[in-house]
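# Following is a predicted model, sequence given first.
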Amino acid sequence: MTEFRDRVDAGRRLAERLEHLGDEDVVVLGLPRGGVPVAFEVARRLRAPLDVIVIRKLGVPHQPELAMGAIGEGGVRVVNDQVVRMAGASEAELDAAQRRERAELEARVERFRRGRSRVPLTGRTVVLVDDGVATGATARAACRVARAQGADRVVLAVPVGSPDSIADLRRVADEVVCVQEPEFFHAVGEWYQEFSQTPDEEVVELLERAARTDRG
């Protein structure tokens, strides 16, 4: 197993594994923030539009790290019925969690897109890209939100991931592409030589560069 130099290197190596999608009507969606530099390289290789998928997980009351659902743009809400039953959460508690997270979701959308419209997903192949998968909870929620927003096919693509989580995600996405699935996996960052936090400004710049390329 070899490390990636940084997210750009990871994106280029991941893009090589996705060339079979070149003939499809593809939209590449990066999970902010660290997934966007990876997704930028994938979108460039596939000559596909780039956007972000902004989601917020809905935490179980008194146990917010456990997601009972997620929300996305366009009023989309997906619910994990099994977790809701296990936690005994009511519809009122789901609604309250949604109200809390909706404001943060809208603030993030405005921060990253700067007023640009969301790229429509209806009937298209959506390639969801992150810089890696540990537990898979965010990727799972993103797959469900993309489908609820009209994606015809959902491909999850990451440079590195936990083998157990990647196996679980194959049941949620139509296709999962992962460059490296190390047997001894502890954290995404250990598979990168350089893994500093991606600032909001970099996300905005990459999205604007991709939008200019599409217009050009």
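Yes, it's here. Numbering: from 1, shown residues only.
# C-alpha only now, for contacts and for neighbours.
OK.
# So which residues of the protein form helices?
If DSSP state H is used as the criterion, the helices of the chain fall at 7-16, 35-46, 81-87, 91-113, 137-148, 163-169, 200-215.
# Nearest to residue 186, out of those helices?
helix 163-169 (10.9 Å; CA to CA).
# here's the one I want to compare it with:
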Amino acid sequence: MIFKDRKDAGKQLAEKLAHYRDKADLIVLGLPRGGVTVAYEIARALNCPLDILIVRKIGFPGNPELAAGAVSETGTVVLNEDIVAAYGVSKAYLDRETARQKEEIARRITLYRGGKGVPHLAGKTVILVDDGVATGATAKAAISTLKQEKIAKLVVALPVASQEAEGEIAPTVDEWVCLQTPAGFMAVGNYYYDFTQVEDEDVVAMLK
């Protein structure tokens, strides 16, 4: 299955999440930037608030698209230990790259939320949304962050994920809703006809 664009993916996911419509204490959190477009369509369909959780990938040396790990806006760091060990990624590199991504997170918090931190999540059902998951490092950092927020229930909703990511992540959450986990997973963008980059101003507009 190939999605027309992120909006199309969001609408299809919303149908699978229809049982949450109009529920009290429900919030949809999108992972910026691409995940926010998908999350926006879900929040609109379920008639609930939309917010974001800012998580940044810690790129592999020389290949920033491959995740050596990820860091969230609350400071939670999750490393892909297999990749780090297999390729001997140094602690100095990881520390430097983590610090660089924390600077970008601070910039986005200012831009997207006017400097405010994570919204109050205790006791809520959280639907965490991205536009797709390959290695799962970003999703794992987001999940670790949310588990520290005393939430009532965690649902992960994705248009597409690798089978490896599903195997690792699905058992760690209360509900896993993923429209497809194709064999021989390629880059997330390969499952969209239109995978145009979402810009900062798009995220700000959707949050408003």
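That came through, no problem. Please read all numbers here as calculations on a predicted model, not as lab measurements.
# hmm, back to that, of all the helices of structure 1, which lies closest to residue 179 of structure 1?
helix 7-16 (6.3 Å).
# Need the helices of structure 1 in a markdown table (columns: distance to residue 27 of structure 1).
Below are the helices of structure 1 laid out as a markdown table (distance: least, CA to CA, whole Å):
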| stretch | distance to residue 27 of structure 1 |
| --- | --- |
| helix 7-16 | 13 |
| helix 35-46 | 8 |
| helix 81-87 | 29 |
| helix 91-113 | 16 |
| helix 137-148 | 11 |
| helix 163-169 | 19 |
| helix 200-215 | 12 |
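# okay, the ones you listed in TSV with distance to residue 62 of structure 1 and mean neighbour count next?
Below are the helices of structure 1 laid out as TSV (distance: least, CA to CA, whole Å; neighbours: other CA atoms under 10 Å):
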stretch	distance to residue 62 of structure 1	mean neighbour count
helix 7-16	35	22
helix 35-46	29	25
helix 81-87	10	13
helix 91-113	11	15
helix 137-148	18	22
helix 163-169	25	17
helix 200-215	30	16
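# Out of these, the one nearest residue 130 of structure 1 is which?
helix 35-46 (3.8 Å).
# The closest one packs against which elements?
helix 7-16, strand 26-30, strand 50-52, strand 125-129, helix 200-215 (3 or more CA pairs under 8 Å, 6 or more residues apart in numbering; DSSP states H and E).
# roughly how far out does the longest strand along structure 2 sit from the chain middle?
Longest strand of structure 2, by residue count under DSSP state E: strand 63-72. Put simply, strand 63-72 of structure 2 sits 13 Å off its chain's centre (CA atoms, centre = their mean, to the nearest Å).
# picking that back up, quick one: closest of the helices of structure 1 to residue 129 of structure 1.
Comparing the helices of structure 1 under CA to CA, the one sitting nearest is helix 35-46, at 5.5 Å.
# now that closest one against strand 125-129, angle please.
140 degrees (axes from the mean of the first three to the mean of the last three CA atoms, to 10 degrees).
# Tell me who's in contact with the residue most central in space within structure 1.
Central residue of structure 1 (CA atoms, centre = their mean): residue 31, 3.5 Å from the mean position. Residues near residue 31 of structure 1 by CA atoms under 8 Å, 6 or more residues apart in numbering: 52, 53, 54, 128, 129, 130.
# Wait, residue 94 of structure 2 touches residue 57, no?
No - between residue 94 of structure 2 and residue 57 there is no contact under CA atoms under 8 Å: 11.2 Å.
# among the helices and strands packed on helix 35-46 of structure 1, which is nearest residue 98 of structure 1?
Of all the helices and strands packed on helix 35-46 of structure 1, strand 50-52 comes closest under CA to CA, at 20.0 Å.
# Mean per-residue distance, that closest one versus structure 2.
On superposition with structure 2, the mean distance recorded for strand 50-52 of structure 1 (mean CA distance after the TM-score superposition for structure 1) is 0.7 Å.
# which residues touch that strand?
Strand 50-52 of structure 1 has contacts (CA under 8 Å, 6+ apart) with 27-32, 36, 39-40, 43, 112, 118-119, 207, 210-211.
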